[in-house]
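Undergrad: Sequence and predicted structure are below.
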Amino acid sequence: MQHYDLVIIGGGPIGLACGLEAQIAGLSYVILEKGCLVNSLYNYPANMTFFSTSDRLEIGDVPFVSNNAKPTRSEALEYYRRVAIHRKLHIKLFEGVEQIDKSDEKEDIIYTIKTTKSEYQAQHIIIATGFYDIPYLMNVPGEDLPKVTHYYEEPHFYALQNVVVVGANNSAVDAALETWRKGASVTMVIRQDEIGNRVKYWAKPDIENRIKEGSIKAYFNSEVASIRPHEIDIQTPEGIVTIENDYVIAMTGYQPNLDFLRKIGITLSNDEILKPTYNDDTQETNLPNIYLAGVICGGMNTHSLFIENSRIHATKILQKITGKVIHNANY
């Protein structure tokens, strides 16, 4: 069994930032990631553009140079890959964490981390698992059909097809606009009475104009009622509408794996947010020496934290672990 000062669960941008700070502090550490490097970013739409500027996505004082004011998904993947390789971060990919057990050895707290491949021991653990793993389901008949996806990749596949896009925020708007521009017949199903107010400022007028002119059909205040191989039923204010359909892109949002936190003993708030218990100054949870970093800190409020405002978590945690004011990466 391998022993480390620190085990970091999650190999996204914030997990990498924690690894960089551990490296600077001289701690032995390992980053465990259940998928590929920055797995969540890899699963973003192929043509996605970030809302943040590149400097707000930097970690470890490593410059992020983009060709445009707003970097793309491919540029972000290249940046974080280069950071991991150039800084020789100790990362084990495609190795999911299944269990964490605590044992007291004399006066020290030691945790055993069991993964799909191995076991590790560490005095400290950082959980930086993000929120992109578990989609919100529509819970309607036919949602399990092969034509339904909760992850949108790229638009060419949907050319000349009847596509329904569910949702009204950034991912849904991107999917609707891109598939329409590649020749799909696009219908949007939106629970609210308008496009989401968090949609990127350059995309919001675009989708609103396409809806207004009738290029993209939109049913507001509506929900998917049922999905069949060649049709879909939409519950609208005027009643059920049935339309021909080849594919459903359900951009209904995602949620963090809070069950994992519960399983290891981290307490959550009793309201609908289910915010994990942690100290705002140190990021330490109710479990000694176990810390949270990144979006997971927000519980179900997944829009409160993102890369640019949670990079500081790495510095705060390592200062708590080492008891020193350490390198601050200008976050």
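TA: Yep, that arrived.

Undergrad: alpha carbons only for contacts and neighbour counts from here, please
TA: Noted.

Undergrad: Now do residue 69: how many residues are near it, please.
TA: Using other CA atoms under 10 Å, residue 69 is surrounded by 14 other residues.

Undergrad: try residue 292
TA: For residue 292, using other CA under 10 Å, the count is 27.

Undergrad: same thing with residue 258?
TA: For residue 258, using other CA under 10 Å, the count is 19.

Undergrad: Look up how far residue 275 lies from it.
TA: 9 Å (CA to CA, to the nearest Å).

Undergrad: now residue 182
TA: In this structure, residue 182 and residue 275 are 41 Å apart, going by CA to CA.

Undergrad: So the two - more neighbours on which side?
TA: residue 275 (18 against 15).

Undergrad: what's the closest non-adjacent residue to the more buried one?
TA: Nearest non-adjacent residue to residue 275, counting by CA to CA, 6 or more residues apart in numbering: residue 299, 4.2 Å away.

Undergrad: let's bring in a second model and compare:
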Amino acid sequence: MSNTKELEVLIIGAGPIGIACALECKKRNWNYVVIEKGALTNSLFNYPLNMTFFSTSEKLEIDDIPFISNNPKPSRTEALEYYRRVVTSNDLNINLYETVSGISKSISEFTVKTDKGMYGTKHVIIATGFYDIPNYLNVKGENLPKVMHYYKEAHPFTLQNVAVVGASNSAVDCALEIYRKGGNVTMIVRDDAIGERVKYWVRPDIINRIEEGSIKAYFNSEITEIRKHEITITTPEGPKTLQNDYVIALTGYRPNFEFLANAGITFSKDEKHIPTYNAETMESNVEGLYLAGVICGGMETHKWFIENSRIHAKLIAEHIEKKVS
């Protein structure tokens, strides 16, 4: 097609790893573009306002560009500023608020269609993360307006009966913040304890709040139905009905497997659903189509994060470089 834009590399996702891939392309003077359906670093932008990272700032750096933080553990605001500065100071070629609708491949080139145009490219890098699709509860009433799968800040929940579902970092941060802003918090936890991966400086806090009764917690329990003013849960002692104004279900998220499958990528046959790729080059089972970042872990969304997947950008660029040289 005459209006198709021709590229060497097209990167899908403008999170930290997508940005790292763009930097590698720019170093090599490749004709590239990053396509992002939301804001720059859209997942980080959608994190809770007061979130603090588990990692220290130097472990969140990309391409050895210094990340200076006021505290040992940087905040969401500091991370947004850092990645924004990396993009603007390096004049990276990023198209925001553009959604990829399909990837198809001929013998030697990919065609990538978006809601704003068409691209022809020899190589595609998918670095889309996993934050867009929640793991749903799949219970009656989950579609009510009072139910949410993302948490931003505590103020709207002051003086409200709030059920927080889950026991990961996000659920614990949410429960503590709402409790301290005057909400009546009940945690519904499928397992028998607060998650071991919860930030080590936060875990004692939530355990102490539960033990003293400031936050109610039902372990080995699940929500079975959500109604306008109450919820029903199963517990080891039997079913219980609780007064409830809001349900915040922070039960994790999953990659867009359908998008990957439609691009021709295959997966492991077990429940982990790990996409097929070469760990040395990050190339998937589709030649010329690469995976980068947390998406490589399939349902194991805790396996890859910024700290240990920054290297993916260099591995991919080095492999493409060998091909084109």
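TA: The structure has been received and is ready for your questions. A quick note: this is a predicted structure, and the numbers were derived from the prediction, not measured.

Undergrad: TM-score for this pair?
TA: The TM-score (TM-score structural alignment, normalised by the length of structure 2) is 0.97; 321 aligned residues with a CA RMSD of 1.0 Å.

Undergrad: circling back to that earlier point, residues shared between the contacts of residue 258 and residue 275 of structure 1?
TA: Jointly contacting residue 258 of structure 1 and residue 275 under the rule CA atoms under 8 Å, 6 or more residues apart in numbering are residue 299.

Undergrad: Can you show me the helices along the stretch 201-331 of structure 1?
TA: Counting by DSSP state H, counting those that start in this stretch, the stretch 201-331 of structure 1 has helices at residues 204-212, 258-264, 307-310, 312-322.

Undergrad: Also the stretch 1-150 of structure 1?
TA: Going by DSSP H, counting those that start in this stretch, the stretch 1-150 of structure 1 shows helices at 13-25, 39-42, 73-86.

Undergrad: Looking at the ones you listed, which one is packed in the most?
TA: helix 13-25 (a mean of 25; mean count of other CA atoms under 10 Å).

Undergrad: count of neighbours near residue 141 of structure 2?
TA: Here the number of neighbours of residue 141 of structure 2 (other CA under 10 Å) works out to 16.

Undergrad: excluding its backbone neighbours, what's nearest it?
TA: Closest residue to residue 141 of structure 2 apart from its sequence neighbours, by CA to CA, 6+ apart: residue 226 at 4.6 Å.

Undergrad: corresponding residue for the one you found in structure 1?
TA: Applying TM-score structural alignment, one finds that residue 226 of structure 2 aligns to residue 227 in structure 1.

Undergrad: Next up, the contacts around its match.
TA: Taking CA under 8 Å, 6+ apart, we find residue 227 of structure 1 in contact with 140-143, 233.

Undergrad: With respect to residue 29 of structure 1, which of the residues you listed is nearest?
TA: Closest approach to residue 29 of structure 1 among those (CA to CA): residue 143, at 41.3 Å.

Undergrad: What segments of the stretch 51-200 of structure 2 are strands?
TA: Along the stretch 51-200 of structure 2, counting by DSSP state E, counting those that start in this stretch, strands occupy 94-95, 100-105, 110-114, 118-126, 133-134, 147-148, 161-165, 184-188.

Undergrad: Check what contacts stretch 176-195 of structure 2 and list those residues.
TA: Residues contacting stretch 176-195 of structure 2 (CA under 8 Å, 6+ apart): 153-155, 157-169, 175, 203, 206-207, 214-223.

Undergrad: just to revisit the earlier point, adding mean neighbour count and distance to residue 266 of structure 2, write the strands of the stretch 51-200 of structure 2 out as TSV.
TA: Formatted as TSV, these follow (neighbours: other CA atoms under 10 Å; distance: least, CA to CA, whole Å):
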stretch	mean neighbour count	distance to residue 266 of structure 2
strand 94-95	20	28
strand 100-105	16	15
strand 110-114	20	17
strand 118-126	22	14
strand 133-134	15	19
strand 147-148	17	31
strand 161-165	24	32
strand 184-188	24	35
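
Undergrad: Can you lay out those strands as CSV showing distance to residue 313 of structure 2?
TA: Putting the strands of the stretch 51-200 of structure 2 into CSV (distance: least, CA to CA, whole Å) gives the following:
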stretch, distance to residue 313 of structure 2
strand 94-95, 16
strand 100-105, 20
strand 110-114, 20
strand 118-126, 9
strand 133-134, 24
strand 147-148, 34
strand 161-165, 35
strand 184-188, 39
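
Undergrad: first to last residue in stretch 172-187 of structure 2, what's the distance?
TA: 9 Å.

Undergrad: Next: stretch 111-118 of structure 2.
TA: End to end - CA to CA - stretch 111-118 of structure 2 spans 7 Å.

Undergrad: for stretch 241-253 of structure 1, same thing?
TA: End-to-end distance (CA to CA), stretch 241-253 of structure 1: 24 Å.

Undergrad: Pull out the buried positions in it.
TA: Neighbour counts over stretch 241-253 of structure 1 (16 or more other CA atoms under 10 Å) mark 245-253 as buried.

Undergrad: Return the distance of the residue nearest the centre of structure 1 relative to residue 25 of structure 1.
TA: Taking CA atoms, centre = their mean as the criterion, residue 132 is the residue nearest the geometric centre of structure 1, at 3.4 Å. Residue 132 of structure 1 sits 30 Å away from residue 25 of structure 1, going by CA to CA.
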